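Asks: What follows is a predicted protein model with its sequence.
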Amino acid sequence: MNPVSRLRSSSRTPFLQVVKTAVAVVAAVLLCRLVIDGPFPTFAAIAALLVVQPSINQSFVKGLERSAGVVLGVVLATGFHLWLGDAVWVVLVVIVLAILLSWALRLTPTSATQVGISGMLVLTAGVVTPNYSADRILETVIGAVVALVVNALIVPPVLLEPAHLAVARLARDTAAAFERIAIGLTEGWDDDRWHEALLQARALRQQHARAEASLTAAGESLTMNPRGGRHRTILQRDVAVAEHLRVLVTRVTGMTRAIRDNTAPGLRSDPVVGSIATEVARIGADVRALSARVEATRIDAPDGTAALDEGPDPAEAAAPALTAPLRVVRPNSQHWVLIGALLEDIRRVREELLGEDD
């Protein structure tokens, strides 16, 4: 892999966030020049650059981490300067002690890095006095607060739509996986077709992991966000649907693997297998209906708020197509292991869709 390619991200930062970062830096520097009489407020500019994050909650956390690191670094550097002066070896001692102190206090990477950087900047910037150190701390606080305010006032981000679409897509693809099983049992697929179906079913696990990551990011974006409102209700529904889909993804993968490992030429002719195919097709229809209900929930209403359908909760499968559990009076002597496993999986999926207890 080309090392230079690692310098570039697979996706761009939203342009709005770039604008907010620039506004925060300019506002923080100008405000510091009005409040503090001194050199260019470097600490304020750095704080503003780092604190503007994709969500308000992340900005708040970054502001706390940044401020804590600056306070520790400035206090450490000021103390050693008053004690030992500002020789080069003193700067190195302060940096090493900052690293050890951060490790001892179990600081986050942001705070730990900031302790050493702040200490180094204070000792190398010029004459260090208690007033100088206090001004640098004040600069950092101003920069962090300005960045947080800018991020909150200029269209605070809501990352619900990508998560909502990811959940709907996962439900749709899970339904397709069940439908593939029904088609394969009906048509009598060979080993290669079942192997391909298994690969597609296994891919659902990674897709579910990505959907959960999107839901986590959406939750982060709604924390401390004044635009949260009814978006939080939709997020709760999507989280509930994703939890249902986690079980269904596990089941459909297991069913596909069981058939791939135990399929035989005479499997298609077994009458119970035909009934199983019918039930699995109905499962696919129910999961596809679940996907449709998720997609029918509108995220962006004309007034800029979240709009909920008047229908049932998407996490609840209304009027499922599943029939009563199948009964096998005489098990097939050749395929009874596979048939028994599929029947148990159908029972568990049915319980999940109907919300029944095991």
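Replies: Good, I have the coordinates.
Asks: C-alpha only now, for contacts and for neighbours.
Replies: Noted.
Asks: So what's the residue count around residue 192?
Replies: The number of residues packed near residue 192 is 10, by other C-alpha atoms under 10 Å.
Asks: let me redo that: residue 148
Replies: Residue 148, neighbours per other C-alpha under 10 Å, totals 25.
Asks: Find the nearest non-adjacent residue to it, please.
Replies: Using C-alpha to C-alpha, 6 or more residues apart in numbering and skipping the chain neighbours, the partner closest in space to residue 148 is residue 59 (5.9 Å).
Asks: right, and the one you found touches residue 51 too?
Replies: Yes. At 5.0 Å, residue 59 counts as touching residue 51 under the criterion of C-alpha atoms under 8 Å.
Asks: any idea how far the spatially most central residue of the chain is from residue 177?
Replies: The centre of the chain sits closest to residue 213, judged by C-alpha atoms, centre = their mean, with a distance of 2.5 Å. To residue 177, residue 213 is 22 Å away according to C-alpha to C-alpha, to the nearest Å.
Asks: Same question for residue 169.
Replies: Residue 169 is 12 Å from residue 177, by C-alpha to C-alpha.
Asks: who has more neighbours, those two?
Replies: Neighbour count, other C-alpha under 10 Å: between residue 169 and residue 177, residue 177 has more, with 25 against 20.
Asks: Please report how far that one lies from residue 194.
Replies: Taken as C-alpha to C-alpha, the span from residue 177 to residue 194 is 11 Å.
Asks: How far away from the center of its chain is the strand or helix carrying the residue nearest to residue 148?
Replies: Here residue 59 sits within helix 56-84, counting by DSSP states H and E. On the basis of C-alpha atoms, centre = their mean, to the nearest Å, helix 56-84 sits 29 Å off its chain's mean C-alpha point.
Asks: Structure two is appended below for comparative analysis:
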Amino acid sequence: MLNKIMDFIKYKGVIWKTPLAAALSWELAEWAGSKHPYLAPLTVILSIQLTVDKSLKFAWQRILGTVAGVLFTASIAPYIGLNGWSIGLLLLVGALIVMWLKLEHAIMIQIALSILMVMYFQSKMPSYPLDRIRDTVIGAIVAILIHILIFPPDSVNKAKKKMVHFADHLSAHFTKTAIWVQEGCSPSGAPTLQTGLQTLFQEIHQATTELNKAEQSLRYNPLGQKKRSTLNEYTQQMHKLRSGYANLADIIRVLTKWSESGNFVKEDQTVWAGHLNTLAKLVKEWKSVLDDPGTFSSVANGPAPQIKAPANIKNYQYPLALFMNAEQVVQDFQNAALSNKVQ
């Protein structure tokens, strides 16, 4: 039960941080003399995002837009009165200024909200403009401090899980390719392998996205040095996974062409089925290290698989690989050019 509570606190911060920060910001706003303390928790609710990076960006935009909108409106509103046309005029002028200064759209929204609210409330409650600025700053500061200092968002473990998940599927796809080769590279099996590659591509994109989220969350975390080191290691391992995926895609492409040439004899099929099974096993063992670093010594001490070109073709392997890749580029772009002409 205690573990579940701790997991909730660590990994579900977006649920409990908002109420905590909202309550604290309300009390601070009242203590500071605000007559509209609800503006502070309103900023908290808007500012706490999934990552610290996004929270900081929104909080800054909220403060800048609010200050600009309040000062602009408070200086002009007394001279133009309150009606639909005056509100529309100020909103238009505010939007034109934002466009002229090339500010972000989010800032324009905050300026527009401040113009509307100050226009309406200033005549009824003279303290509203000052309260809006002060309470917005209080809410933004409280939201950011709580988000950064108390169990900041952590996507490192999520990124690791997605990488392990992808490595497992990559190993399985090597095995499926080996079976396809052993069975003679049937044309009907090739589309299934290509569909699997597309799924793997989506998974590697998801893992990369999670790594980026983790990096954004840790960027402004002063207590995240250990997590940053772990994240750097995962980023390096991610390069290996991308390389493994790219090489598997190339292997399937070459095997398909070899089979279509009619020269992929049974003996070669058996040899390459064995090589692919070896690669599948290698990726699986590597995945176990990623999943549990404690297994590194047992895996590292094992014999490294040897997959090398025979001596009689060793001098030709590089130019052949270059020709294969160059041929693929020609086919890709030639087909694209023909497609554009047809359209």
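Replies: That came in fine, so what should we check first? All of these numbers come straight from a predicted model, not from anything done at the bench.
Asks: Just give me the match in structure 2 for the residue nearest to residue 148 of structure 1.
Replies: In structure 2, the residue paired with residue 59 of structure 1 is residue 55, using TM-score structural alignment.
Asks: Tell me how many other residues surround its match.
Replies: For residue 55 of structure 2, using other C-alpha under 10 Å, the count is 22.
Asks: before we move on, what about residue 206 of structure 1?
Replies: Residues near residue 206 of structure 1, counting by other C-alpha under 10 Å: 10.
Asks: what's the distance between the helix or strand hosting it and the middle of its chain?
Replies: Taking DSSP H and E as the criterion, residue 206 of structure 1 maps to helix 191-222. Averaged C-alpha coordinates place helix 191-222 of structure 1 at 13 Å from its chain's average position (C-alpha atoms, centre = their mean).
Asks: go on, stretch 70-84 of structure 2?
Replies: With C-alpha atoms, centre = their mean, you get 42 Å for stretch 70-84 of structure 2.
Asks: Tell me which residues are up against that stretch.
Replies: 86, 90, 111, 114-115, 118-120, 122, 129, 132-133 (C-alpha atoms under 8 Å, 6 or more residues apart in numbering).
Asks: quick revisit: next helix or strand past the helix holding residue 59 of structure 1?
Replies: According to DSSP H and E, the helix or strand after helix 56-84 of structure 1 is helix 88-105.
Asks: what's the matching range in structure 2 for that next one?
Replies: Counting by TM-score structural alignment, helix 88-105 of structure 1 sits on residues 84-101 of structure 2.
Asks: can you pull out the helices in structure 2?
Replies: For structure 2, helices defined by DSSP state H occupy the ranges 2-11, 13-31, 39-47, 52-80, 84-101, 105-121, 128-149, 156-182, 190-219, 225-261, 266-291, 296-300, 317-342.
Asks: now those in CSV, with distance to residue 310 of structure 2?
Replies: Below are the helices of structure 2 laid out as CSV (distance: least, C-alpha to C-alpha, whole Å):
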stretch, distance to residue 310 of structure 2
helix 2-11, 53
helix 13-31, 57
helix 39-47, 62
helix 52-80, 53
helix 84-101, 65
helix 105-121, 61
helix 128-149, 57
helix 156-182, 20
helix 190-219, 27
helix 225-261, 17
helix 266-291, 12
helix 296-300, 26
helix 317-342, 10
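Asks: Quick check: which of the ones you listed is nearest to residue 306 of structure 2?
Replies: helix 266-291 (9.1 Å; C-alpha to C-alpha).
Asks: Tell me roughly how far stretch 234-254 of structure 2 lies from structure 1 on average.
Replies: For stretch 234-254 of structure 2, the mean deviation from structure 1 after alignment is 2.0 Å (mean C-alpha distance after the TM-score superposition for structure 1).
Asks: which residues touch that stretch?
Replies: 160, 163, 167, 170, 174, 177, 197, 200-201, 204, 208, 211, 324.
Asks: and the helix holding residue 206 of structure 1, what does it pack onto?
Replies: helix 56-84, helix 160-187, helix 231-262 (3 or more C-alpha pairs under 8 Å, 6 or more residues apart in numbering; DSSP states H and E).
Asks: how about a cut-off of 6 Å?
Replies: Applying 3 or more C-alpha pairs under 6 Å, 6 or more residues apart in numbering; DSSP states H and E, we find helix 191-222 of structure 1 packed against helix 160-187, helix 231-262.
Asks: Out of those, which is the most enclosed?
Replies: Counting by mean count of other C-alpha atoms under 10 Å, helix 160-187 has the highest mean neighbour count of these, with a mean of 22.
Asks: Give me the residues contacting stretch 162-179 of structure 2.
Replies: 207, 273, 276-277, 280, 283-284, 287 (C-alpha atoms under 6 Å, 6 or more residues apart in numbering).
Asks: hmm, try it at 8 Å
Replies: So stretch 162-179 of structure 2 is contacted by 193, 196, 200, 203-204, 206-207, 238, 241, 244-245, 248, 252, 272-277, 279-281, 283-284, 287, 290-291 (C-alpha under 8 Å, 6+ apart).
Asks: What lines up with residue 234 of structure 1 in structure 2?
Replies: Under TM-score structural alignment, residue 234 of structure 1 pairs with residue 230 in structure 2.
Asks: Equivalent analysis for residue 43 of structure 1, please.
Replies: Residue 43 of structure 1 maps onto residue 39 in structure 2, by TM-score structural alignment.
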